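[1] here is my input, please return the structure:
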Amino acid sequence: MRRRARLRAAETAAAVLLLLVGAGCGSRLPESDFAHRSAPPASRRTEPVRVGILTSATSPVGGSAFTGPRDGARAYFDRLNARGGIDGRKVDVRTCDDGGSGVGNNECVHRLIDEDKVVALVATTALTYAGASRVSAAGVPDIGGQPIGAAYDTYPHLYGIYGSLAPRTGTPGWGGKVYGGTEVYRYFKREHGARTAAVVSYNQSASAAYASLVARGLKAEGYKVVTEQVDFALPNFRAAAADLKDQGADLVFDAIDTHGNAQLCRAMDEVGADVIAKVTNVQNWTSSVPEDYKDSPRCRNVLWATGSSRNADDTADPAVQEFRAATRGLKTHSQWQLEGWAAAMWFTDAARSCATDLTRACVDRFMSRGTPYTADGLLIPVGYERLAEPPRTRRTCLSVARWKDAEGWVAQGDMNATCFVVPQLPYQP
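    Next comes the predicted model:
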């Protein structure tokens, strides 16, 4: 099994043990009682399946920063309902915008779980997942959420889109530390001969901390690392671009937002900084690149993105074709939309496994069964384990794409074959 950003989870030993004990003891109940209990009332078999989508649709980092997974999941459920739903039951999607705050997040969790009584959360994308412990305590499976924080490596019943290896007993990762691999840096070194990498960040704590982690990973892979820090309020990207040019950077990584990236790229074009790749992440893997980077054509055409899902522009793939057809009406397409679509598919497969007994517990059993999941090939096989100790190394595969103005995002190789055994580095979330 492969993973990206810390994988695999869960076990059903307790449930299996209960089943074995029940079978050994037998029962004095009549056959008719069993028949009655296995078939819910007709109203229950036809009532809608209620799911929740919790999103920081409005937040301090921008109104559309986190809506991609929600839009992809909704598109999947709309198409599913048009085809009859789940075994004849339509999916009733309840959404909640937490505003990007912890208070708002707890309010959304309360509303969706306690008031709307959703059977599961799907494609959660929260800036501050303050209500994660409450979701877990209620036994509500959270399927295919984006791991912006450490919640998906902390609590049971939470299943991030990239999986987890952590024990998930209420403490992040192992002893408060989570682990990530160096596969992205290994890829550019082995496949493109990169040797010097620049890391650009703001003089802001979260940005600087992430930049430090990137720099550690690059150094572990033998890179010469050039760090560039700009003022958050008045960033001088031109000075940073000039310095990384002088230092001979082959790659540019960053810990800044989309707007800052566009400014950095513009500055790189202005000073003539030529690099192998300006590397971005899955959140910026969108069709809006021509608008976002309209003032930097050279930098724009060395934009590369890495992730764990099939390129949303790979329309030769049947599963991508279906996603693109269902989302044709959206203004832009993004990798996060595709991952939200995959999360909704994951829930649907879990719900179908329950037949007439569609409950939170049944969905959770499907999620924790230990079988890697691919969403019809849209995801690098992902699953969950609970390892007592963090792995020192991990075989990890990644999806890579490069932007070209005439073609959009172009996949670079087979994501299920672009794999490396890399060290796992700890960091404090």
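
[2] contacts, neighbours, all on C-alpha from now
    Will do.

[3] what about the longest helix in this protein?
    With DSSP state H setting the assignment, residue counts place helix 335-353 as the longest helix in the chain.

[4] quick one: contacts of that helix?
    By Cα atoms under 8 Å, 6 or more residues apart in numbering, the residues outside helix 335-353 that reach it are 68-77, 86-87, 122-123, 143-145, 161, 282-283, 285-286, 309, 311-312, 323, 358, 362-363, 366-367, 373, 375, 378-379.

[5] return the residues in contact with residue 217.
    181-182, 185, 425.

[6] restricted to helices, list the residues you listed.
    Those of those lying in helices (DSSP H): residue 185.

[7] leaving out sequence neighbours, find the closest residue to the residue positioned nearest the centre of the chain.
    Centroid check for the chain by Cα atoms, centre = their mean gives residue 146 as the closest residue, at 3.7 Å. Sequence neighbours aside, residue 125 is the residue nearest to residue 146 in space, at 5.3 Å (criterion: Cα to Cα, 6 or more residues apart in numbering).

[8] which residues does that neighbour contact?
    Residues near residue 125 by Cα under 8 Å, 6+ apart: 54-56, 66-67, 69-70, 145-148.

[9] run the last query once more with 10 Å
    Contacts for residue 125 (Cα atoms under 10 Å, 6 or more residues apart in numbering) come out as 53-57, 65-70, 97-98, 100, 144-148, 336, 340.

[10] ok, of those residues, which come out buried?
    53-57, 65-70, 97-98, 100, 144-147, 336, 340 (16 or more other Cα atoms under 10 Å).

[11] just give me the longest strand of this structure.
    Taking DSSP state E as the criterion, the chain has its longest strand at strand 419-427.

[12] if we go by neighbour counts, what in that one is buried?
    Neighbour-count burial for strand 419-427 flags 419-420, 422-426 (criterion: 16+ other Cα under 10 Å).

[13] run this one through as well so I can compare:
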Amino acid sequence: MKRSDNLLPGAPGRRRSRSPQGRRLRGLAVLVAGILLAVTACSNSSGKVADTSGTGASGGAQGTASGPGVTDSEIRFAMLGTKSNNPLGTCILDCFASGVNAYFAYRNSEGGVHGRKLVVSQTVDDQLGKNQQEALKIISANDTFGAFSAPLLATGFGAFAEAGVPLYGLPANASDMVGKESTFSSTGSFCIECTQTYWSYIAKLAGATKIAALGIGVAAPSKNCANGVVRSIETFGGKFGQKVVYMNDSLPYGLPNGAGPEVTAMKNAGVQLVIGCIDLNSMKTFSQEMERQGIGDVPMVHQNTYDQKFVAAGGDLFEGDYVLPRFRPFEADAGSSGLKTFSAWMKKTGSELTEYAMLGWIDADLAFQGIKAAGPSFTRASVIAATNKMTNYSADGLIDPIDWSRQHEPPTEADPVTHGYKQECITLVKVHNGRFEPVGDPKKPFICWPVTKERTWSEPTLTNFT
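    Below you'll find the predicted structure:
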């Protein structure tokens, strides 16, 4: 029986078998955002917004809105992301696009915004290495108002920012958003290496005092994440007797030689919880090796495995593991949040409920809300300005609220307050019988702590942002 089974109500003990049978791999997107760091460096920008709204005007009751991609009947967006050559083998661009398109179908059924339909007029595969090249083509064509982007390598973000194009991306691209006031996602900029209360909290839930932290050496976000786990446990874990007894932030990408020596070291150290800041291919390798060495019951914490089909296909592989979604879990009580509307319109459009679909839905909502707030005579610049005045954006209760007036910059270890969230919140699910189950209260799925400069432990507050 796992230690976590003794602490979570309604979770009877089960021993898991880490079978290697057919599984679709899903990697940690934060990791890949750090690969080829020299390539991504070219996307850095001052973030100043150019007014490229143009002079053409739409007439009638819609107002005098102007800008590329704005007609009397439509507001057109480009979609750019990674589909082919994806080393993770995951559904990114298509799944992200399904959420955007479902949201647009929902709003268009109500008349759109300012008398115009919302339309994705082009979808472009950046083939992993051509994000900047394709971004420049979209900008040069000058026939879309804004863009949605779901890349693994966000090298085109700087070009969109320089052109003043409203851009809506992924949480994994947070480092590429920094300082760019026209670039948004379903999270604000964040500090992955900073102290977080939730690592110690999850260890407490699992009944673990001996913890392992894993990171990939060539990927800065992965490496920084692992060091953040160590810092967090050092800050808060003493109260519970917690200690990181094994830390490796220099793992080779893809684990070409397996994980035998690393798992042996973890076993010898008595590790009771493994926190992975690595891609899921590597998590799978560790899982199989842990089973082979007789410690398969040690739970793991995954940061990008919120995929029901993938988990179910794994049989008992992930039984008892924890997963961190980036939003209100599908398994939570919808209440009065936007979760019910999301689920309904994904079904109406024949699309699957996936993590990336929800991220696309949230981005599309932010685009809609920005245009709506800018008024009938909107331009690119006015939509960006209106969005940056939103100080409590929760996508109708789907995410921890963002203050876009100050969260284009990340918080720091020394100052988590000025550019940080008002509260440090996570959502957490646990795998039981091949399915996700919310940890805590399904009606209040956000597990939150106050953000203060004085880092002191407190029990979380279960929260609902509606």
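
[14] that older thread, strands - which of the contacts of helix 335-353 of structure 1 land there?
    Residues of the contacts of helix 335-353 of structure 1 located in strands (DSSP E): 122, 143-145.

[15] CSV for the residues you listed, including distance to residue 266 of structure 1?
    Shown next, in CSV, are these (distance: Cα to Cα, whole Å):
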residue, distance to residue 266 of structure 1
122, 37
143, 38
144, 35
145, 33
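
[16] check contacts around the equivalent of residue 55 of structure 1 over in structure 2.
    Here residue 55 of structure 1 is matched to residue 81 in structure 2, going by TM-score structural alignment. By Cα under 10 Å, 6+ apart, residue 81 of structure 2 lies in contact with 92-94, 96-97, 123-128, 130-131, 134-135, 148-154, 169.

[17] in helices, which of these fall?
    Using DSSP H, these in helices are 93-94, 96-97, 131, 134-135.

[18] give me the mean distance between the longest helix of structure 1 and structure 2.
    Once superposed with structure 2, the aligned residues differ from helix 335-353 of structure 1 by a mean of 1.5 Å; criterion: mean Cα distance after the TM-score superposition for structure 1.

[19] return the set of buried residues in that helix.
    Buried residues in helix 335-353 of structure 1 (16+ other Cα under 10 Å): 335-351.

[20] same check, this time on stretch 270-289 of structure 1
    Those would be 270, 273-280, 282-287, 289, for stretch 270-289 of structure 1 by 16+ other Cα under 10 Å.

[21] before we move on, the earlier item: residue in structure 2 matching the residue nearest to residue 146 of structure 1?
    Match for residue 125 of structure 1 (TM-score structural alignment): residue 150.

[22] do residue 187 of structure 1 as well
    Using TM-score structural alignment, the equivalent of residue 187 of structure 1 in structure 2 is residue 201.

[23] and its match, how far from residue 147 of structure 2?
    Per Cα to Cα, to the nearest Å, residue 201 of structure 2 is found 38 Å from residue 147 of structure 2.

[24] the more surrounded of these two?
    Using other Cα atoms under 10 Å, the more surrounded residue of residue 201 of structure 2 and residue 147 is residue 147, with 24 against 20.

[25] pretty sure that one contacts residue 134?
    No. Residue 147 of structure 2 lies out of contact with residue 134 (Cα atoms under 10 Å); the separation is 11.7 Å.

[26] residues shared between the contacts of those two?
    In contact with both residue 147 of structure 2 and residue 134: residue 80, using Cα under 10 Å, 6+ apart.

[27] which stretches in the stretch 251-400 of structure 1 count as helices?
    With DSSP state H, counting those that start in this stretch as the criterion, the stretch 251-400 of structure 1 has helices at 258-271, 289-292, 297-300, 318-326, 335-353, 360-367.

[28] same list (the ones you listed) but as JSON lines, adding distance to residue 115 of structure 1.
    Listed next are the helices of the stretch 251-400 of structure 1 as JSON lines, based on distance: least, Cα to Cα, whole Å:
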{"stretch": "helix 258-271", "distance to residue 115 of structure 1": "36"}
{"stretch": "helix 289-292", "distance to residue 115 of structure 1": "40"}
{"stretch": "helix 297-300", "distance to residue 115 of structure 1": "46"}
{"stretch": "helix 318-326", "distance to residue 115 of structure 1": "30"}
{"stretch": "helix 335-353", "distance to residue 115 of structure 1": "21"}
{"stretch": "helix 360-367", "distance to residue 115 of structure 1": "15"}
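
[29] out of the ones you listed, nearest to residue 406 of structure 1?
    In terms of Cα to Cα, the element of the helices of the stretch 251-400 of structure 1 nearest to residue 406 of structure 1 is helix 289-292, at 10.7 Å.

[30] residues of that closest one that come out buried?
    Buried-residue list, helix 289-292 of structure 1, by 16+ other Cα under 10 Å: 289-290, 292.

[31] between those residues, which sits nearest residue 316 of structure 1?
    Distances from residue 316 of structure 1 to these, taken by Cα to Cα, are shortest for residue 289, at 21.3 Å.

[32] which residue in structure 2 aligns with the closest one?
    When structure 2 is aligned by TM-score structural alignment, residue 289 of structure 1 is paired with residue 310.
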